[in-house]
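>>> Need coordinates for the below:
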Amino acid sequence: MRRVRTVLGDILPEELGVTAAHEHLYCDQRLCSEPDFPRKVEKMVLLDTDLIVQEAGYFHEAGGRAIVEVTVHGWGRDVKVLSEISRRTGLHVVATSGFYVEDCLPAFVRDSSVEALAAFLVSEVMVGADGSPSRAGLLKAAVSRARIEGAEERCTRAVARAHLQTGAAITTHTSASSRFQIDGGNAGTMFLDLFEAEGVDLGRVIIGHCDENADLRQLANLMDRGAYVQFDVIGKEHWLLDTTRADLIAGLLDRGYGHRLLLSTDRTRISELRISGGKGYDHVLRKFVPLLKDRGVDDAALELLLVTNPATIFSMPFPIQEETHHE
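Got it, this is the predicted structure:
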């Protein structure tokens, strides 16, 4: 029987509801080693639990029921805090195990083998993370260059092998600064090639940040190989206008790719929250869904994007504990 693994325990896929597929609720980029990080650029820091409860509450008020939190060990993830946010907001929260870009890798990665790294990830999914019984329900791989190499390659292979042992889906990150140097605008093809070589079912892989530098042909190619394509920086219009994103999604729906699409906003900074005049976690539901409706996207298609697809990809296809909560 399939289950979605949340920080408060395992739930049935149909319990997940309207889902933001790629968000941050608690993170601290200052833990990363980035000597050349521009001083004037606001780092990705969210540490005020009361504020996040308020901001995530707006998402709940707009109809949201679940948030997939993609911060990993190495830059501030704390599943105990995520559990508190889940309890206080009434939202299901899925935590993530895996590795972010090289500058944010934990120190132990440097001297660890792929097998040891995979064992660490399996433990976070099957036993508990951050010294807590709360477990991760998703795996993450990341790249910061125009190719997958070095420590990032070892981490990506470890994610693939942990997936094979746990059944948890894989989500991916590609740094925007290198994305424009890659044919098709996205490192998704490289990820799929590596995962395929490791024996991963590509239907269990999400290619993230596809709406920063979108190439419609490449998006179709990724989905033709079975992967999910994620429009997860909706509202960040310095990359792409939301109207253009809506046009692309409507076009992909018309071409029959709706079953491979996910939506989110990737909130990472105080300036992106409503308290600071930002668009907040509820932007997709309040502002972007109306854009899709203006383009003829009907309720059935919206249900697919926001409910059915997340329930499918984030559920784990193997028997796990019958008890759904560990509180």
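
>>> CA only for contacts and neighbour counts going forward, please
OK.

>>> for the top helix by length along the chain, which positions count as buried?
The longest helix of the chain (DSSP state H) is helix 150-166. Neighbour-count burial for helix 150-166 flags 151-164, 166 (criterion: 16 or more other CA atoms under 10 Å).

>>> Could you point out which of these is nearest to V122?
The nearest member of the buried residues of helix 150-166 to V122, counting by CA to CA, is A162 at 5.4 Å.

>>> From V289, how far out is that closest one?
Distance, A162 to V289, by CA to CA, to the nearest Å: 35 Å.

>>> and if you look at R135?
Distance of R135 to V289, given as CA to CA: 31 Å.

>>> So those two - more neighbours on which side?
Under the neighbour definition other CA atoms under 10 Å, R135 and V289 were set side by side, and R135 has more, 26 against 16.

>>> Now the more buried one: closest residue in space that isn't a chain neighbour?
The shortest distance from R135 to any non-neighbouring residue, by CA to CA, 6 or more residues apart in numbering, is to G128 (4.4 Å).

>>> Next up, the contacts around the one you found.
For G128, the contacting residues are 134-136, by CA atoms under 8 Å, 6 or more residues apart in numbering.

>>> In TSV: those residues, plus distance to F59 and secondary structure.
Below are those laid out as TSV (distance: CA to CA, whole Å; DSSP: H, G, I helix; E, B strand; the rest coil):
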residue	distance to F59	secondary structure
S134	23	coil
R135	23	coil
A136	22	coil
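
>>> contacting residues around the residue nearest the centre of the chain?
What sits nearest the mean C-alpha location of the chain, by CA atoms, centre = their mean, is H22, with 3.4 Å. H22 makes contact with 67-70, 232, 263-266, according to CA under 8 Å, 6+ apart.

>>> so what's S132 closest to, chain neighbours aside?
K80 (6.6 Å).

>>> likewise L47?
For L47, the spatially nearest residue (CA to CA, 6+ apart) is Y26, at 5.5 Å.

>>> was I right about W75 contacting E102?
No - using CA atoms under 8 Å, W75 is not in contact with E102, being 11.3 Å away.

>>> before we move on, the earlier item: neighbour count added to the contacts of H22, as JSON lines?
Shown next, in JSON lines, are the contacts of H22 (neighbours: other CA atoms under 10 Å):
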{"residue": "I67", "neighbour count": "28"}
{"residue": "V68", "neighbour count": "23"}
{"residue": "E69", "neighbour count": "26"}
{"residue": "V70", "neighbour count": "29"}
{"residue": "D232", "neighbour count": "24"}
{"residue": "L263", "neighbour count": "24"}
{"residue": "S264", "neighbour count": "26"}
{"residue": "T265", "neighbour count": "24"}
{"residue": "D266", "neighbour count": "24"}
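
>>> To compare against the first, here's the next sequence to fold:
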Amino acid sequence: MTGELKVRTVLGDIDPAELGVTDSHDHLFFASKLLPGQELDDPIAAAHALLEFKVRGGAALVQWTPYGLTRRTRELAWMSEEIGVHVVAATGLHRVEHYAPVILGRVVDGLVKEFVADLTEGTQPADLPDEPRTGPRAGLVKVAGAFHTIDSHARLTMTAAAVAHQETGAPIAVHLELGTAGLETVELLCGKLEVPPEKVILGHLNRNPDPQLQRQLAETGVFLGFDGPSRANHATDWRLFDGLEALVEAGHGGQLLLGGDTTTAAARDQPGASFLLTTLAPRLARQLGGDVVTAMLVANPARAFATSWR
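The predicted structure follows:
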């Protein structure tokens, strides 16, 4: 791939060096039938969260909410402009369990057209209930694996994501269910579907704190996302530090990304996106060194989310 590298934000393409301190995986808006009563769908609350993140030193936030789950791209653009924080939006599809039947039943060619249109024109399918047909362009494709496997839905969406990457250059971000099926995901995306590893970001590695697996994944060249702490997965929080330290010592510090992954209203302020900067980063800096943590928050996301757009 040749050409000038850019990060595609909801306000347009920027130089990767402009991204700054980045929350590499979070949600300002997210609503799923799996989380009734916990919807993130209040623009004012989202704006307050983004402003607090900025006050704490944040400069960019990557929202991994794919279409059909209330990603609110127009509101993302408004908040980005008013608050002064870069925001990257996602296209793609989450796990099958998150959706009503109207969203499902698509085939690869149809998904590719939808993903590419979203990435290049800011349009999405007419049968989606969560937002208008047009809006800001997405800057990545979000897909998801199943628990310990790649099910038929995941294979469908990952195949479409790979083709969309070939047509546009877009990075691919993958939700690993409870941190599992990482090797299977890399084998499919980077092996069979020939997506360059540096264009793949695996999320939720902290939810499956298996050091051998994390090392194997790092050796493939993909980016590794450690996002949380999560109220749903707090039992693994204390293992995050040793896991990151082991990967840094093994020479993989340049592949590590940090995120907050706020997916429920209850977690918006407890701990919320700002926890990444107020608590997690300082603790990591004391253990790993400030330069290493700065790379996870600045240099690594600048490479992970940048591409030569086509």
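
>>> can you tell me what part of the second structure the helix or strand just after the longest helix of the first structure aligns to?
Next in sequence after helix 150-166 of the first structure, counting helices and strands by DSSP states H and E, comes strand 170-174. Aligned by TM-score structural alignment, strand 170-174 of the first structure falls on residues 172-176 of the second structure.

>>> Find the helix or strand that the counterpart of L69 of the second structure in the first structure is a member of.
Per TM-score structural alignment, the equivalent position to L69 of the second structure in the first structure is W75. According to DSSP H and E, W75 of the first structure maps onto no helix or strand at all.

>>> Relative to G258 of the first structure, how far out is W75 of the first structure?
According to CA to CA, W75 of the first structure and G258 of the first structure sit 33 Å apart.

>>> With V205 of the first structure instead?
16 Å.

>>> Settle it for me: which of the two has more neighbours?
Per other CA under 10 Å, whichever of V205 of the first structure and G258 has more neighbours is V205, with 26 against 21.

>>> tally of neighbours for L280 of the second structure?
A count of nearby residues for L280 of the second structure, using other CA under 10 Å, gives 17.

>>> Do a quick rundown of the helices in the stretch 51-200 of the second structure.
Ranges of helices within the stretch 51-200 of the second structure are 73-83, 108-120, 152-168, 182-186, based on DSSP state H, counting those that start in this stretch.

>>> Show me what the first one is packed against.
Which is helix 73-83 of the second structure. Packing contacts for helix 73-83 of the second structure, counted by 3 or more CA pairs under 8 Å, 6 or more residues apart in numbering; DSSP states H and E, involve helix 43-55, strand 86-88.

>>> Please identify the deepest-packed of those.
Stretch with highest mean neighbour count among those: strand 86-88 (a mean of 28; mean count of other CA atoms under 10 Å).

>>> Mean per-residue distance, that strand versus the first structure.
Average distance, strand 86-88 of the second structure versus aligned residues of the first structure after superposition (mean CA distance after the TM-score superposition for the first structure): 0.4 Å.

>>> can you tell which of the helices of the stretch 51-200 of the second structure is closest to G145 of the second structure?
So among the helices of the stretch 51-200 of the second structure, helix 152-168 is nearest, using CA to CA, at 5.3 Å.

>>> Check the offset of the closest one from the chain's centre.
16 Å (CA atoms, centre = their mean, to the nearest Å).

>>> Outside of that helix itself, which residues are in contact with it?
Defining contact as CA under 8 Å, 6+ apart, one finds that helix 152-168 of the second structure is touched by 92-93, 95-96, 107-109, 111-113, 115-116, 119-120, 141-146, 170-172, 189, 193-195, 309-310.

>>> What lines up with V186 of the second structure in the first structure?
In the first structure, V186 of the second structure lands on L192 (TM-score structural alignment).

>>> residues in contact with the nearest residue to its match once chain neighbours are set aside?
The spatially closest residue to L192 of the first structure, leaving aside those adjacent along the chain, is L202, at 6.8 Å (CA to CA, 6+ apart). For L202 of the first structure, the contacting residues are 192, 195-196, 225-227, by CA under 8 Å, 6+ apart.

>>> got a winner among those residues for most neighbours?
In terms of neighbour count, A227 stands highest of the contacts of L202 of the first structure at 24 neighbours, by other CA under 10 Å.

>>> thinking again about what came up before, please report how far the residue nearest to S132 of the first structure lies from G131 of the first structure.
Distance, K80 of the first structure to G131 of the first structure, using CA to CA: 9 Å.

>>> Just name the closest of the contacts of H22 of the first structure to T49 of the first structure, please.
T49 of the first structure has its nearest neighbour among the contacts of H22 of the first structure in E69, at 14.0 Å by CA to CA.

>>> what residues are up against the closest one?
E69 of the first structure neighbours (CA under 8 Å, 6+ apart): 21-25, 93-96.

>>> Could you report the distance from it to T172 of the first structure?
Distance from E69 of the first structure to T172 of the first structure, by CA to CA: 13 Å.

>>> number of nearby residues for the closest residue to L176 of the second structure other than its chain neighbours?
Once flanking residues are discounted, L176 of the second structure sits nearest to G145: 5.3 Å by CA to CA, 6+ apart. As a burial measure, G145 of the second structure scores 28 neighbours (other CA under 10 Å).

>>> any idea what G145 of the second structure aligns with in the first structure?
Using TM-score structural alignment, the partner of G145 of the second structure in the first structure is V143.

>>> try G228 of the second structure
Aligning on TM-score structural alignment places G228 of the second structure opposite V233 in the first structure.

>>> Please name the residues that touch its match.
Listed by CA under 8 Å, 6+ apart, the contact set of V233 of the first structure reads 209, 211-212, 264-266.

>>> Is it within a helix or a strand, and which one?
Going by DSSP H and E, V233 of the first structure is not part of any helix or strand.

>>> Against L82 of the first structure, how distant is it?
21 Å.

>>> And for A146 of the first structure?
32 Å.

>>> who has more neighbours, these two?
Taking neighbours as other CA under 10 Å, A146 of the first structure and L82 compare with L82 leading, 24 against 18.

>>> Compare the longest helix of the first structure with the second structure and give me the mean distance after superposition.
Here the mean offset of helix 150-166 of the first structure against the second structure after fitting is 1.2 Å, by mean CA distance after the TM-score superposition for the first structure.
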